[in-house]
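Enquirer: sequence first, predicted coordinates after that:
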Amino acid sequence: MRWILMPYKRYADFSGRSQRMEYWLFSLFFWGVIIAIMALAELSGALGESEEPPSLPFVIPLALFILASFIPSVAVTVRRLHDQDKSGWFYLLSFIPYVGGIILFVLMCIGGTRGPNRYGPDPRGEAGDIFG
């Protein structure tokens, strides 16, 4: 659970490094919550008989969650790039249509540099050197 919440604790911390587990568990949590809220909205529409759009009560929580998660999402992605000794400006690749997201996805899958780099010490510490 601490890996999922760590990006929220380091809300706007764009310095340092983050390992793959922190990034991917945060991403899984982020998309899981979005899918769950959308599924609840869809189910409430299928079960409800009201005149208003069924998803309306779910739009506000969904929007608040996305807004609250936007900065931590960018920050953990930048720290993940730092773990590979790449500049955070590589995040801008995601704005290139079609290929940018694929390139960033591949970069998020690649392991970080072993030992310290210009962005800080290895987030895996000594255990990463032994078991990594």
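Expert: Received, thanks.
Enquirer: only C-alpha atoms for contact and neighbour calcs from this point on.
Expert: Will do.
Enquirer: in whatever helix or strand G32 lives in, what's buried?
Expert: Using DSSP states H and E, the secondary-structure element containing G32 is helix 20-47. Neighbour counts over helix 20-47 (16 or more other CA atoms under 10 Å) mark 20, 22-27, 30, 34, 37-38, 41, 44-45 as buried.
Enquirer: who are the packing partners of the next helix or strand after that helix?
Expert: With elements assigned by DSSP H and E, the helix or strand that comes after helix 20-47 is helix 56-83. Where contact means 3 or more CA pairs under 8 Å, 6 or more residues apart in numbering; DSSP states H and E, helix 56-83 is packed against helix 2-9, helix 20-47, helix 99-109.
Enquirer: give me the angle between helix 56-83 and helix 99-109.
Expert: Helix 56-83 and helix 99-109 meet at an angle of 60 degrees, taking axes from the mean of the first three to the mean of the last three CA atoms, to 10 degrees as the criterion.
Enquirer: gap between helix 56-83 and the chain center?
Expert: Distance, stretch centre to chain centre, for helix 56-83: 7 Å (CA atoms, centre = their mean, to the nearest Å).
Enquirer: before we move on, what about stretch 37-52?
Expert: Stretch 37-52 sits 28 Å away from the centroid of its parent chain (CA atoms, centre = their mean).
Enquirer: second one coming, line it up with the first:
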Amino acid sequence: MILFRPLIRYADFKGRASRSEYWLFAVLQGFWYALLIGLATMAMGQDAHPAEVSKSVVVVFGLMVLSMVALIVPNYAVLVRRLHDSGKGAIWLGLMVPSILSAVMAVGTIATAIGSVGLGASREAFLGTVMAGLGAAGLLGVLGYVGQLILFVLTLLPGTKGENAFGPDPRDPGQRYGDFGGGSALDEDRLDALFAEAKRANGMSDEPYKPIFDFGPGPSQPAPVQRASTWPEAEWNRPAAANGLTPAPVFGKRRS
């Protein structure tokens, strides 16, 4: 199913991905996170003991964090394949570097400012550190926003028609999601091989089924042909002599 194809191709950075594969996976994640946020809101609105409410909220947010961590690899993998679909390499992911650096710099600035207060720094030094660090982080954040906007537009563009340098066209029904340079994909040939191996492991053969009792030729087998005898009919009715004895006359007939 195309909704779960990025999960099946979890760490597959090879090949291509269509717009529907990329955006349906994004919509699926949006519904999942919306469900978790709704559960957290319901838990906080319950008239229960505060300890139970806190426990429910912690469980929901724990699921959210685990989901984010688990989906980092497939999100980047399907993004790379989406770029491949339009003939662009993974180098375009460099547009996300300013956003990452901005977040790291903001966290580092706040941690440094708090540490300076603990060491007895003055208020002016604290404000100067915060303003300088957050200002630099803000400039990187603006650059990162522009880079993410460019990536967003690239994911909306149609892919290359036909095969390109990164693999076959994913919109072509005649193409399979095979192993493009070592990708982890399943196709019909591999499934057939797995079924054949399972049959051999269970002692099953590929010979056609044969019934235990044979009630005559089946519809695919020709009926035996009755060949005409060359002996005269009188020879069939004459009893055979045994040990040189003259056969007895036939019952009901007079001897001539």
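Expert: Now that the structure is in, tell me what you want to look at. Everything numeric here is computed off the predicted structure, so don't read it as measured data.
Enquirer: let me see the TM-score of these two.
Expert: With the length set by TM-score structural alignment, normalised by the length of the first structure, the two chains reach a TM-score of 0.88; 126 aligned residues with a CA RMSD of 1.5 Å.
Enquirer: thinking F29 of the first structure is in contact with W3, fair?
Expert: No - the pair F29 of the first structure / W3 is not scored as a contact, 10.1 Å apart, by CA atoms under 8 Å.
Enquirer: where in the second structure does the helix holding G32 of the first structure align, residue-wise?
Expert: Using TM-score structural alignment, helix 20-47 of the first structure corresponds to residues 19-46 of the second structure.
Enquirer: any idea how many residues pack against M96 of the second structure?
Expert: Counted with other CA atoms under 10 Å, residues neighbouring M96 of the second structure total 19.
Enquirer: separation between P57 of the first structure and F70 of the first structure?
Expert: With distances taken as CA to CA, to the nearest Å, P57 of the first structure is found 21 Å from F70 of the first structure.
Enquirer: now the buried residues of helix 20-47 of the first structure in JSON lines, with distance to I130 of the first structure?
Expert: Listed next are the buried residues of helix 20-47 of the first structure as JSON lines, based on distance: CA to CA, whole Å:
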{"residue": "R20", "distance to I130 of the first structure": "17"}
{"residue": "E22", "distance to I130 of the first structure": "19"}
{"residue": "Y23", "distance to I130 of the first structure": "22"}
{"residue": "W24", "distance to I130 of the first structure": "22"}
{"residue": "L25", "distance to I130 of the first structure": "23"}
{"residue": "F26", "distance to I130 of the first structure": "25"}
{"residue": "S27", "distance to I130 of the first structure": "27"}
{"residue": "F30", "distance to I130 of the first structure": "31"}
{"residue": "I34", "distance to I130 of the first structure": "37"}
{"residue": "I37", "distance to I130 of the first structure": "41"}
{"residue": "M38", "distance to I130 of the first structure": "42"}
{"residue": "A41", "distance to I130 of the first structure": "47"}
{"residue": "S44", "distance to I130 of the first structure": "50"}
{"residue": "G45", "distance to I130 of the first structure": "52"}
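Enquirer: hmm, back to that, mean distance, the helix holding G32 of the first structure to its aligned residues in the second structure?
Expert: Helix 20-47 of the first structure: mean distance to aligned residues in the second structure after superposition is 0.8 Å, counting by mean CA distance after the TM-score superposition for the first structure.
Enquirer: chain center to that helix: distance?
Expert: 13 Å.
Enquirer: list the helices and strands that helix packs on?
Expert: For helix 20-47 of the first structure, the elements it packs on are helix 2-9, helix 56-83, helix 99-109, judged by 3+ CA pairs under 8 Å, 6+ apart.
Enquirer: picking up where we left off before, quick check: the two most widely separated of the buried residues of helix 20-47 of the first structure?
Expert: Maximum pairwise distance among the buried residues of helix 20-47 of the first structure (CA to CA): 37.4 Å, between R20 and G45.
Enquirer: the helix holding G32 of the first structure vs helix 2-9, what angle?
Expert: When the same axes, to 10 degrees is applied, the directions of helix 20-47 of the first structure and helix 2-9 differ by 90 degrees.
Enquirer: mind listing what P53 of the first structure touches?
Expert: P53 of the first structure makes contacts with G45, as judged by CA atoms under 8 Å, 6 or more residues apart in numbering.
Enquirer: same thing with F14 of the first structure?
Expert: Listed by CA under 8 Å, 6+ apart, the contact set of F14 of the first structure reads A75, V76, V78, R79.
Enquirer: which one of these is nearest S94 of the first structure?
Expert: Using CA to CA, V78 is the member of these that sits closest to S94 of the first structure, with 11.9 Å.
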